[in-house]
Structure formats: C-alpha cells, structure tokens
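Visitor: Predicted model and sequence below, questions to follow.
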Amino acid sequence: MKLIDGKATAQTIREELKTEVAALKDRLGRAPGLAVVLVGEDPASQVYVRNKIKACEDTGIVSKAFRPEASVSQAELEDLVRRLNADPELDGILVQLPLPRGLDSQRILDLIDPAKDVDGFHPVSMGRLTLGLPGLRPCTPAGVMELLRRYDIPTKGKKAVVVGRSNIVGKPMALLLAQPGVDATVTLCHSRTRDLAAECRQADILVAAIGKANFITADMIKDGAVVIDVGMNRTEKGLAGDCDFHAMKDKVAAITPVPGGVGPMTIAMLMVNTLAACRRRMGLES
C-alpha cells in the first residue's frame, strides 16, 4: 500500500511557489495579492482562513483579510466584493463559505471578477472547465489531480468513481478526470445511486466526497484500487474521512489519509491559482 502524503506534497508545492513568486515580484515590482473575506465568527472558517493566510506568508503572496460582522447586509458585502474587484493589486478574491444565514452565497460568488476567482466557483470558471478551456480550477479537485500526477497514478482508460455531486468537489472532480489527457471513464454517484457499493467496487480510482465519516467501507472497494478521501468529518475520536482507512489500507494500492491527505492540497492549489491569476491579469500567461 502506497500512502499518498498530501501534507508533504503541499509543502513541496509551497517551496516551488516561493521561487516563482519571488521571480514574479522582481518582474512586476509587487507580489501576487489575495483578498480573504471572512464574514462572522464561525470557528471552523476562522481556522481555514488562518491556514490560508499562513500559506500566503510562506509562499510570499500578499494577503489582505477582510472581516465583516455576521450582521453585514447583502448590499454591504456586495459593495466590498466590487471594491476588491477594482483593486489593481489584488489578483485573487476568496470569500470563505458558508456565509451566515440570510446572505445569498451564490450572488456573492457570481459577483467576483472571473479573472480573480481563485476558488474556481464562478459560473465562468465552471463553464471553462466543462468546455475544457484553460482557467482557474476549484482547488480541492485540482489538488486531487496534482496528487495523482505527482504519485504517477495512471488514469488513462481507468474506471473512476466519484461519490458526491457537490459543485465544490464532486462535479468538477468528475469533469477533471474525464479531460483529454487524463482520459478516465467516470461515474458520478450520489445519494440516489442504486447499489452504490456495486458502483464503487468497479472503481480503479475512487474519490469519496460525501461528508459522512467512514461511509465507504472496505467491502465497497476492489483489491488494488486507488482511494482518494476528500472527507473531513469531526467525530468523538477526532477527524475522520469518508472512507474507513484502517479497514481498507491493506487492500488498496494507494490511499490518502485524513488528516494529511487532500486537505493541505486544497490550500496549496489556492496559492497556485493566485499566482496563475496574477500572471494572466498581467498578460504573462494565457
């Protein structure tokens, strides 16, 4: 069994980015800039934002944090996004989700300039992904693809099963796995899938993104499968993935742990997207 170490891979990517960011700063006279918007005091969101800001510090990207109160109005938050869109020194805008009740998240995401959409959630970004055009990709699926690439896991002609159809992970994950050059044959499963276990057992590559601790059991995977666990579930025993890691680790060819698997890659790819957005905005990249 090969352990796919996302933490170590993410650190390698950060080191690579340091050099690239420094070179770009020398060329432009400024470093890439990322705006991070955190509305309210949600504890989990605060941890995520803190980790993202630290990643910026590590790679040399300039981060600017904006922390409106949970009582902020929709109009006020939209005005903030418009100001960030207009700021020439900000190349990326990240609005931490979920937003407090009463705020329309989709309207906020739709308002972000697609050129600064480093989360890859804007309809333009998703449309470009669907059409196979260059663009900013959602960070978690992009992180999964980077792990597959760096661990030399073959995808051409392989049967890939994605469990979960969210706009953040499941749908873009399926699209990325089916892209020309990746060439997996993809099945997208969800809560209405008949005989989910049978679908999972056909997978050469299984990506679990459903948000239920240990939902994918060892008898749901075939011998020698590659298992990518996107889940991050808080349990009485600590963090757990969507897959029963300990029960299946001796059955699989490769697997990501939780924590230390896909999670660190999400933040690393946010840094990659911010650098790419800066280059494109400055006319240095298509």
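Guide: Nice, thanks for sending it over. Numbers count the residues shown, from 1 in each chain.
Visitor: use CA for all of it now, contacts and neighbours both
Guide: Will do.
Visitor: Which parts of the stretch 1-150 of the chain are helices?
Guide: Assigned by DSSP state H, counting those that start in this stretch, the helices in the stretch 1-150 of the chain fall at 6-28, 43-59, 74-86, 105-111, 123-131, 139-150.
Visitor: Structure two is appended below for comparative analysis:
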Amino acid sequence: MTLLYGKPVAEEVTAKIKKLIESTGITPGLAVILVGENNASHLYVKLKEKAAQDIGIKFEKFLFNSTVKEKELLDLINILNDRRDINGIIVQLPLPKELNAKGVISQIDPRKDVDGFHFVTMKNFLDGYKKECPVFPRAVVELLYSSKENINGKKGIVLVNSDIFGKIMKQALLNEGVKADYLLFKNIDDNKEKIKEAEIVVTVCGVPNLIKPEMVNDDAIIIDGGISYLDGNVVGDVERISVESKVKFLSPVPGGVGPVTVATLLARVAEVAERELEKN
C-alpha cells in the first residue's frame, strides 16, 4: 500500500505557476471573502494566503463578522469584479446560514470564479469545456496521476452529498477515461457492491469512518476528500488504519488532497491572469 501525499504534487503545480509568473511578468491577484469565526475556514484561508505569497500571487483578504448583511458582500464582489488587478475571487465556505451562499457566489464574474462554484462555470464544464474544471476535481485528478497508475478504463465511483457535485466529479473522471459514476451518501448502504467493484473510489461526504476495509477492492485507489473532526482530530471519510493496510493507494487526511486543492486554486488564478495579459 502506498499513501498518496499531496505535498509533492502541490510543489510540482506551484513550480509551474512560478515559471509562468517569471516568464510573463504578471502579478496575479486573488481576493478572498471570509465571513464569521469558523476556525477551520480561518485556517484554510491562512494556508491559501501563505501559499499565494510564496509564489508571487497578490492576496487580499476581506473579513466580516457573521452579522454582515448580504448586500454588503454583493457590493464588495461588484467592486472586485471591476478591479483589473484582481483575477480571482473566492468566498470561503461555509457561510452563516442567514446568508444565501448560492446568491453570493453567483454575484462573482464567472471569469473570476477560480473555485469553480458559479453555476455558469459548472454548466460550462458539464457542457464539455474541460478548462473550466472546478478546483477540487482538478486536484483529485492530479493526485490520481501521482500514483503513476494508468487510470484510463478503470471503474470509478464518487461518494458525495449532492447531485451537482456528483455530476461535476463524475465528469472530471470521465474526461480522464475513467468509467465513472456517483452515489449520494443516502444511497450508499443499498449500493455497496458498486463501491466494492470500483478500482477508483473518491469520497467527499464528511462522515468519519464511512469507508471500512470490507467495502473496498484490494486493488483500489482511494482519494479521501472528506473533512470532519473526531475526538478533536481532523479526519477523512476512510477508516484509515484498517483500510490503508488493504488497498493499493490511499490519500491521507490531512495531507492528501488538501494541499493539491490549494495549489490548483492558485494555478487557476495565474491562468486567468495570463489570459487577461494575452487579451491586452
């Protein structure tokens, strides 16, 4: 069994970004909107900020308390949409339940939607525009290729909480030649044979110990994208100790897909900046 750590993959991605920035002379700009006091969200934003600064991407952070009015966020996004020095805008999720997350994200200019959560971005990707692949699926694909396995033709299953994310993740795998499908969390118990047959399992449910050794194929590649807390520790969806001794490859939590997701986000920002340079 081999653990698929994200750090080496992330370093490869960021090295390419550095070369792009040096060769073009661009200074990509990323704006991050953070609402509330969610400790995990603040940690994720700090990680993004450090990674951006390390490779020469300008990083602007906008902090709001949880009582902020939605209009204030929408007004800020409109300003950021018009700023030529900002190439990417992200709203750190989750937002407080009083705010309409879809409405806030839909205010972002789709050209600056570097996370890939805007409905226009998702529709474009599902319609065949591969370059519009949202950040998380793109990170999963990068991590799969780091296994050096030929994934073309393999059976894949994605375990998710929402149909739209399942469709996006499925399409990302189909684009790489994987025979992919997805299951909603609520349907897992009735479809365990599909998981057992899969050679690639991507799980993003946020349920500790969801994936147990008897559920998976001995030759499986498992990408664990679940994030939750158990006894004060960050854990994924996989019952790690028992599963890692069985399967062929497993991405750990923490340290697996997370660093690659940050790197691919910054790659998107740099790519948008490069496109703007080419237009001008």
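Guide: Sure thing, it's come through. Only a predicted model underlies this, so the values are computations on that prediction, with no experimental measurement involved.
Visitor: ok, back up a step: mean neighbour count and distance to residue 278 of structure 1 added to the helices of the stretch 1-150 of structure 1, as JSON lines?
Guide: Listed next are these as JSON lines, based on neighbours: other C-alpha atoms under 10 Å; distance: least, C-alpha to C-alpha, whole Å:
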{"stretch": "helix 6-28", "mean neighbour count": "16", "distance to residue 278 of structure 1": "9"}
{"stretch": "helix 43-59", "mean neighbour count": "16", "distance to residue 278 of structure 1": "14"}
{"stretch": "helix 74-86", "mean neighbour count": "15", "distance to residue 278 of structure 1": "13"}
{"stretch": "helix 105-111", "mean neighbour count": "16", "distance to residue 278 of structure 1": "19"}
{"stretch": "helix 123-131", "mean neighbour count": "16", "distance to residue 278 of structure 1": "16"}
{"stretch": "helix 139-150", "mean neighbour count": "21", "distance to residue 278 of structure 1": "16"}
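Visitor: need these in a markdown table with distance to residue 222 of structure 1, can you?
Guide: Formatted as a markdown table, the helices of the stretch 1-150 of structure 1 follow (distance: least, C-alpha to C-alpha, whole Å):
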| stretch | distance to residue 222 of structure 1 |
| --- | --- |
| helix 6-28 | 23 |
| helix 43-59 | 34 |
| helix 74-86 | 47 |
| helix 105-111 | 38 |
| helix 123-131 | 30 |
| helix 139-150 | 19 |
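Visitor: Which of those sits closest to residue 34 of structure 1?
Guide: Nearest to residue 34 of structure 1, of all the helices of the stretch 1-150 of structure 1, is helix 43-59, at 8.1 Å by C-alpha to C-alpha.
Visitor: and the residue mapped onto residue 38 of structure 2 from structure 1, how many residues sit next to it?
Guide: Structural alignment (TM-score structural alignment) places residue 38 of structure 2 against residue 42 in structure 1. A count of nearby residues for residue 42 of structure 1, using other C-alpha atoms under 10 Å, gives 14.
Visitor: any idea how far residue 42 of structure 1 is from residue 111 of structure 1?
Guide: 23 Å (C-alpha to C-alpha, to the nearest Å).
Visitor: in structure 1, what residues pair with stretch 109-126 of structure 2?
Guide: The aligned range for stretch 109-126 of structure 2 is 113-130, by TM-score structural alignment.
Visitor: With stretch 48-67 of structure 2 instead?
Guide: Residue correspondence for stretch 48-67 of structure 2 in structure 1, counting by TM-score structural alignment: residues 52-71.
Visitor: Pull up the distance across that stretch, start to finish.
Guide: End-to-end distance for stretch 52-71 of structure 1: 24 Å, by C-alpha to C-alpha.
Visitor: Distance from it to the middle of the chain?
Guide: Distance, stretch centre to chain centre, for stretch 52-71 of structure 1: 17 Å (C-alpha atoms, centre = their mean, to the nearest Å).
Visitor: To what extent is the corresponding residue of structure 2 for residue 192 of structure 1 buried, counted in neighbours?
Guide: If you follow residue 192 of structure 1 across to structure 2 using TM-score structural alignment, you land on residue 187. Residues near residue 187 of structure 2, counting by other C-alpha under 10 Å, number 12.
Visitor: again with residue 165 of structure 2
Guide: Around residue 165 of structure 2 there are 20 residues (other C-alpha under 10 Å).
Visitor: How is it assigned, secondary-structure-wise?
Guide: helix (DSSP: H, G, I helix; E, B strand; the rest coil).
Visitor: Could you report the neighbour count for the closest residue to residue 125 of structure 2 other than its chain neighbours?
Guide: Closest residue in space to residue 125 of structure 2, ignoring its immediate chain neighbours: residue 132 at 5.2 Å, by C-alpha to C-alpha, 6 or more residues apart in numbering. Applying other C-alpha under 10 Å, we find 22 residues neighbouring residue 132 of structure 2.
Visitor: list the contacts for residue 132 of structure 2?
Guide: Residues near residue 132 of structure 2 by C-alpha atoms under 8 Å, 6 or more residues apart in numbering: 116, 121, 122, 124, 125.
Visitor: thought the last one was touching residue 137?
Guide: No: Residue 125 of structure 2 sits out of contact with residue 137 when judged by C-alpha atoms under 8 Å, with a separation of 11.2 Å.
Visitor: list residues touching both of those two?
Guide: Common neighbours of residue 125 of structure 2 and residue 137 are listed as residue 168 (criterion: C-alpha under 8 Å, 6+ apart).
Visitor: Find the centremost residue of structure 2, please.
Guide: The residue lying closest to the centre of structure 2 (C-alpha atoms, centre = their mean) is residue 136, at 2.0 Å.
Visitor: Trace that residue over to structure 1, please.
Guide: Residue 136 of structure 2 maps onto residue 140 in structure 1, by TM-score structural alignment.
Visitor: Now do its match against residue 202 of structure 1, distance only.
Guide: For residue 140 of structure 1, the distance to residue 202 of structure 1 - C-alpha to C-alpha - is 23 Å.
Visitor: Show me the helices in the stretch 151-280 of structure 2, by range?
Guide: Taking DSSP H, counting those that start in this stretch, the helices of the stretch 151-280 of structure 2 run over residues 163-174, 192-197, 240-244, 257-279.
Visitor: Can you name the residues that contact the aligned residue in structure 1 for residue 95 of structure 2?
Guide: Using TM-score structural alignment, the partner of residue 95 of structure 2 in structure 1 is residue 99. Listed by C-alpha under 8 Å, 6+ apart, the contact partners of residue 99 of structure 1 are 39, 105.
Visitor: Perfect, that will be all.
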